[in-house]
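Enquirer: this is the structure alone, sequence omitted:
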């Protein structure tokens, strides 16, 4: 009888041949051996397939080689559909992880019966040189989140899922589908009955590509194509948030502050592509502020937990200077 994997690692691959070998080396050499690695080549036009093929001697790897590009979220969903592990983790192949990343998170999760285990994130440049503060820089030891105050540490983390272990059963219980996006998976951490812990001792190394500002064109186009940021999409997202099982008002306000920051900033990025009217932009801003309870009282309760640039963004939004942020984004996009 086959032993159930402790962790299923879901990896989409597209146009990352210059990074994927280092990533796969960091993955197959994990100190946690009982893992399932599901690689999805999303019809990548580069040499990803050839490099992945070299690693298929490892019988822990399952390989989905798509003939047609279907996009990141469908690639993740294809991997999730065949995953059998106790926990799920999503990794990106242009990044890499500590050798004990999976074992450290898994053991901490099992010892404390956690549903979600959050690791640390360190940004690195093209030469693997670390820069900036880590996602969990405010704490130094492993911690199970218990009080409402504890959850504020999550405000400093990206909403992306690549440094979080999710118990697969919990994802099923919440009927999670990858086409819903990573922001929905982030909200699960705040729901009643979900036990969360953070481990700042092991790192996911997130590569910030050198020409990051030149990526605004791609990002604006990709995000603007998502129905999630249309007027109807915004209403759908807010309806989802209002329906979440979160009994604590403090926890709900913590989540709402974070969602405002993420959702409003991503909506602004769509405006780089769409260039809506000023009245529409004000309408969207007012809707998000009202529905997500964005006000001075909440702002001062939570703002210190955000990173510096996010504090500036939120400050300008609170003061009604959102247009300054948009103008700066347009300026950088044109450079």
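Expert: Sure thing, it's come through. Since the model is a prediction, treat every value here as computed from it, not as a measurement.
Enquirer: all contacts plus neighbour counts: C-alpha atoms, from now on.
Expert: Fine.
Enquirer: quick one, helices of the stretch 201-335 of the chain?
Expert: Assigned by DSSP state H, counting those that start in this stretch, the helices in the stretch 201-335 of the chain fall at 216-224, 231-242, 249-274, 278-291, 296-302, 308-318, 322-334.
Enquirer: next up, a structure to set beside the first:
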């Protein structure tokens, strides 16, 4: 196989029902100068066997089979062997539109950017389609405007997916995903924003994200709060080390801290019964800086400021989210 222009990294863990759809969407791209790196992260179902069959049928596919180390470890394993000039991450239960790579590649070339981002849509188990955002509103952002934008998630999305990265940019800056935490994208996106010179945007829906609730235990929810704290503290240390941190950014950082933990609170309010929810709510209040940073909610968008005010009352937040959940309204 000739040297690929784009490396597509697909971490795999127990997705036997979705993997074929994901890989078909990648291998049938209009842009075919790609390599597809499948990283089986210790799956216990039939995912690895499906991946082996896919590798046999297409010379562009490379399979890495490793012990379970988590999403970050799987992505990092893919990055270490990637040969393309550009890198795209696709989660194995999602899929991409036929022209996804073509559109992102043309955009990153045209703008000479470090990262190119596209719009995404979310598909529920019932087949309901929900757009994440209707438009980016800008063609690109540069220099000192990138980090404030990323901290408040104005234009630059948090997810590592839906973005084409210049591999040299990642490699030269030693950018990898922090292993052992579940909020790896929060840290990674802030690190990207701290170092990127230009980020461009494609105002088209090119990524399809499957919404799967699954079952999450109490310990998993505790880890959600703990790991978000680790991710955000690590992000702050990274910004300080790279001389990106100053007083105005400190305010935005603390606003982002509120927003990220508010999102976790909304998840538990939607998905837990009241007694379990109260335990997790109290865990958040006692183990994070959520209340301490309350004054910085003024930097958040209006809907998040309202939800932050509501979140000061555990009962009111719980009832509000159950009502919003009934009407299938999602807060992001």
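Expert: Cool, the structure landed. Please read all numbers here as calculations on a predicted model, not as lab measurements.
Enquirer: which among the helices of the stretch 201-335 of the first structure is found nearest to residue 33 of the first structure?
Expert: helix 249-274 (35.0 Å; C-alpha to C-alpha).
Enquirer: okay, the helices of the stretch 201-335 of the first structure, which one's buried deepest?
Expert: Among the helices of the stretch 201-335 of the first structure, the stretch with the highest mean neighbour count (mean count of other C-alpha atoms under 10 Å) is helix 249-274, at a mean of 20.
Enquirer: if we can go back for a sec, redo the helices of the stretch 201-335 of the first structure as JSON lines? Include distance to residue 201 of the first structure.
Expert: As requested, those are arranged in JSON lines below (distance: least, C-alpha to C-alpha, whole Å):
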{"stretch": "helix 216-224", "distance to residue 201 of the first structure": "31"}
{"stretch": "helix 231-242", "distance to residue 201 of the first structure": "31"}
{"stretch": "helix 249-274", "distance to residue 201 of the first structure": "24"}
{"stretch": "helix 278-291", "distance to residue 201 of the first structure": "35"}
{"stretch": "helix 296-302", "distance to residue 201 of the first structure": "24"}
{"stretch": "helix 308-318", "distance to residue 201 of the first structure": "22"}
{"stretch": "helix 322-334", "distance to residue 201 of the first structure": "34"}
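Enquirer: what sits against the residue lying closest to residue 68 of the first structure once chain neighbours are set aside?
Expert: With sequence-adjacent residues excluded and distances taken as C-alpha to C-alpha, 6 or more residues apart in numbering, residue 68 of the first structure is closest to residue 43, at 5.3 Å. The neighbours of residue 43 of the first structure, taking C-alpha atoms under 8 Å, 6 or more residues apart in numbering as the test, are 14, 65, 66, 67, 68, 69.
Enquirer: measure the equivalent of residue 43 of the first structure over in the second structure to residue 271 of the second structure for me?
Expert: Counting by TM-score structural alignment, residue 43 of the first structure corresponds to residue 42 in the second structure. Residue 42 of the second structure sits 28 Å away from residue 271 of the second structure, going by C-alpha to C-alpha, to the nearest Å.
Enquirer: and stretch 108-119 of the first structure, end to end?
Expert: 10 Å.
Enquirer: which parts of it are buried?
Expert: 108, 109, 114, 115, 116, 117, 118, 119 (16 or more other C-alpha atoms under 10 Å).
Enquirer: would you turn these into TSV with secondary structure?
Expert: Output for these, formatted as TSV (DSSP: H, G, I helix; E, B strand; the rest coil):
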residue	secondary structure
108	helix
109	helix
114	coil
115	coil
116	strand
117	strand
118	strand
119	strand
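Enquirer: what about the residue nearest in space to the middle of the second structure, helix or strand, and which?
Expert: In the second structure, the centroid-proximal residue (C-alpha atoms, centre = their mean) is residue 159; its distance is 2.0 Å. Under DSSP states H and E, no helix or strand contains residue 159 of the second structure.
Enquirer: that one reaches residue 187, doesn't it?
Expert: No - with contact defined as C-alpha atoms under 8 Å, residue 159 of the second structure does not reach residue 187; the gap is 10.1 Å.
Enquirer: follow-up on the earlier one: how near is the residue nearest to residue 68 of the first structure to residue 78 of the first structure?
Expert: 13 Å.
Enquirer: ok, residue 315 of the first structure next?
Expert: Counting by C-alpha to C-alpha - residue 315 of the first structure and residue 78 of the first structure are separated by 40 Å.
Enquirer: returning to that earlier point: for the residue nearest to the centre of the second structure, which non-adjacent residue is closest in space?
Expert: That would be residue 185: by C-alpha to C-alpha, 6+ apart, it lies 5.5 Å from residue 159 of the second structure.
Enquirer: how far away is the aligned partner of that neighbour in the first structure from residue 117 of the first structure?
Expert: For residue 185 of the second structure, the aligned residue in the first structure is residue 182 (criterion: TM-score structural alignment). Taking C-alpha to C-alpha as the measure, residue 182 of the first structure falls 15 Å from residue 117 of the first structure.
Enquirer: residue 290 of the first structure now?
Expert: 32 Å.
Enquirer: same thing with residue 282 of the first structure?
Expert: Taken as C-alpha to C-alpha, the span from residue 282 of the first structure to residue 117 of the first structure is 38 Å.
Enquirer: with the second structure overlaid, report how far the longest strand belonging to the first structure is off on average.
Expert: Taking DSSP state E as the criterion, the first structure has its longest strand at strand 196-207. By mean C-alpha distance after the TM-score superposition for the first structure, the fitted strand 196-207 of the first structure averages 1.1 Å away from its aligned residues in the second structure.
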